[in-house]
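K.L.:
below is the sequence, then the predicted model.
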Amino acid sequence: MTAPTPALDPAWIARTVAVALDEDLGPEPGRDVTTQSTIPPESTGAADLVARQDGVVAGLVVIPEVVGQVAARLGLPMATVDQRVPDGTRVSRGDVLAVLTGPVQVLLVAERTLLNLASRASGVATHTRRWADALEGTGALVLDTRKTTPGLRALEKYAVRCGGGTNKRMGLYDVAMVKDNHVVAAGSVSAAVAAVRERYPDVTIQVEADTLDQALEAVAAGARFLLLDNMATPLLAEVVAAVRAVDAEVELEATGNLTLDRAREVASTGVDYLSVGGLTHSSPILDLALDLEPTGR
């Protein structure tokens, strides 16, 4: 497994926020024609970031960067961010997650960008927490995949960690994953594994297997991590037992056609991981709101 970076890279946050603000305001410095028309630049106030749903929060760490960049673009003082809960916290509807204080123009211009990022991340964390809870006590962990929103992979994989999940590979560069098309192109599982080992001897090799024979061939070729794809529970249990009999140290992952209802059943086969693309490609947002306090004008 790839060791995940526990926190978001500040440089990545800065780049991502800049792109998001360009989308909303137009090229830097940009403008908000409504807010800048109706709110005097000297007006100050406070706003509460509030959960409108129960869930697990993530992405709150991006908020200071959002309000900081907005203040710089508008030429106004920096707003302060009093974060009330850390990322990864279970929250209830109505909980105040952070209080932002400063120029009202900054708060309102920053609103949608910070909500987009935090709501998206919190949705992923909330969904992941359901899987982590379902697997609790089984010894199996839930993994994410590369099925992420372009440009937001770092945030979404961070959110998976906040929800109790585990990151798999971060991209095509850090782990070799031999799948069916690679096997077709190389001629066999063994040939594909050998080709990767020769070209990139320093990387971990993972191999997808659809059948017992493929799994055993991959282990014989030296694979230390197998993706057992779209297997019914009885076949999955058979493959796990057969592989463990050959090499008990090989890591095994169930993937494909997984649902929360099946999570513990699949884990009972002895796999180490369940990989769930839906953590990042199908999680609904967690509804968050930024409410300006009445004294803000």
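P.N.:
Ah, there it is.
K.L.:
from here on, contacts and neighbour counts on C-alpha atoms
P.N.:
OK.
K.L.:
the strands in this protein, which residues?
P.N.:
With DSSP state E, the ranges of strands along the chain come out as 44-51, 55-56, 80-83, 90-91, 96-103, 141-143, 175-178, 204-209, 225-229, 251-255, 273-275, 288-292.
K.L.:
distance to Thr128 and mean neighbour count added to those, as CSV?
P.N.:
Listed next are the strands of the chain as CSV, based on distance: least, Cα to Cα, whole Å; neighbours: other Cα atoms under 10 Å:
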stretch, distance to Thr128, mean neighbour count
strand 44-51, 18, 21
strand 55-56, 9, 26
strand 80-83, 22, 17
strand 90-91, 12, 18
strand 96-103, 20, 21
strand 141-143, 8, 25
strand 175-178, 22, 20
strand 204-209, 23, 23
strand 225-229, 20, 23
strand 251-255, 15, 23
strand 273-275, 11, 23
strand 288-292, 18, 20
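K.L.:
got another, please set it beside the one above:
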Amino acid sequence: MILQKEIELFLEEDLREDDVSCTLVKSQNVSAVIFVKEDCIVSGLEIASAILDYMKIGYEQKKMPGDFAKAGDVLYELNGDSVSILRAERLVLNFLSHLSGIATNTADYVKIVKEAAGEKSESGKVPKIAATRKTTPGIRKFEKKAVLDGGGDPHRQSLSDMVMIKDNHIEIMGLEQAFSEAKRQTSFSKKIEIEADTKEQAVRAAEIGADIILLDNMSPQQIREVVALMEQKDLRNRVLLEASGGIRKENLKEYATSGIDVISLSAVTNAADWIDVGLDIANK
């Protein structure tokens, strides 16, 4: 859901009070196209369309979220007031460029994992690629949607989505007490995830009833050892195992075949290149 107040805040930031740049041109009806200048997975169309609607610019949307677009493909054909199109231009292009970059980057990670799991994984399991909460303040929901458009998993939208017991909780309270208190305060409908730094901690988290265990900064070999140990103790099917920390495209294949269920990376959002997207007036 995109709120009108969000669009107004975005426009206020860009336009301010004395917009001479756009009002230099005479107000008249013009046509324009928005197009990509490089291959990408398209994202950001929902917010782009909402801005165009708010600015009363007519448009025909040529792609859907998650579609592949090759260089030169048109995303929108526009028709409307020239001043309105110029005022909406940079805001629309910024969202399309940034969010399509995240979707494209996410799709790269998903492809690597699928190929690796198909080639080497003993179980045939394909781990999910998930985002983290390391997102841009104010536009998290758009960045998380871009991850979805790229074939990834958004993970938590906020702290209220589930309970995450991290190393600092454990340092302050101890593992058992932190988990017990989380169970006391949490509805049955929410999952509880525990971060584990060692094999022993991971096994203990499974034994006391964690729904998800985050294997933090573990190597692929250490993860394999955790999986083997849990299988020996008949704990593996009780929990989801998530890996995070130190994971890059260069070592992703090793993690993909380690027996993990979920691989979460901040890099899908905060290391994504922007896609080059342009708007051209095509009035003749």
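P.N.:
Ah, there it is. Since the structure is predicted, the reported quantities are computational estimates derived from the model, not experimental observations.
K.L.:
let me see the TM-score of these two.
P.N.:
TM-score of the superposed chains, computed with TM-score structural alignment, normalised by the length of the second structure, equals 0.92; 272 aligned residues with a Cα RMSD of 1.4 Å.
K.L.:
rewinding a little: out of the strands of the first structure, which gets nearest to Ala134 of the first structure?
P.N.:
Shortest distance between Ala134 of the first structure and those, using Cα to Cα, is found for strand 141-143: 9.6 Å.
K.L.:
and that closest one, how far from the second structure on average?
P.N.:
Superposed on the second structure, strand 141-143 of the first structure shows a mean distance of 0.5 Å to its aligned residues (mean Cα distance after the TM-score superposition for the first structure).
K.L.:
against the second structure, where does that strand fall?
P.N.:
The alignment of strand 141-143 of the first structure onto the second structure (TM-score structural alignment) covers residues 128-130.
K.L.:
contacts for that stretch, please.
P.N.:
Applying Cα atoms under 8 Å, 6 or more residues apart in numbering, the contact partners of stretch 128-130 of the second structure are 106, 109-110, 147, 152-155, 261-265.
K.L.:
just to revisit the earlier point, nearest to Arg112 of the first structure, out of the strands of the first structure?
P.N.:
Nearest to Arg112 of the first structure, of those and by Cα to Cα, is strand 288-292 at 8.7 Å.
K.L.:
closest one of the contacts of stretch 128-130 of the second structure to Phe188 of the second structure?
P.N.:
The closest of the contacts of stretch 128-130 of the second structure to Phe188 of the second structure turns out to be His155 (Cα to Cα; 19.0 Å).
K.L.:
that closest one pairs with which position in the first structure?
P.N.:
Here His155 of the second structure is matched to Lys168 in the first structure, going by TM-score structural alignment.
K.L.:
can you check Ser82 of the second structure too?
P.N.:
Checking TM-score structural alignment: Ser82 of the second structure goes with Val104.
K.L.:
okay if I get the contacts of stretch 128-130 of the second structure as CSV plus distance to Thr23 of the second structure?
P.N.:
Below are these laid out as CSV (distance: Cα to Cα, whole Å):
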residue, distance to Thr23 of the second structure
Thr106, 39
Tyr109, 44
Val110, 45
Val147, 37
Gly152, 42
Asp153, 43
Pro154, 40
His155, 43
Asp261, 54
Val262, 50
Ile263, 49
Ser264, 46
Leu265, 44
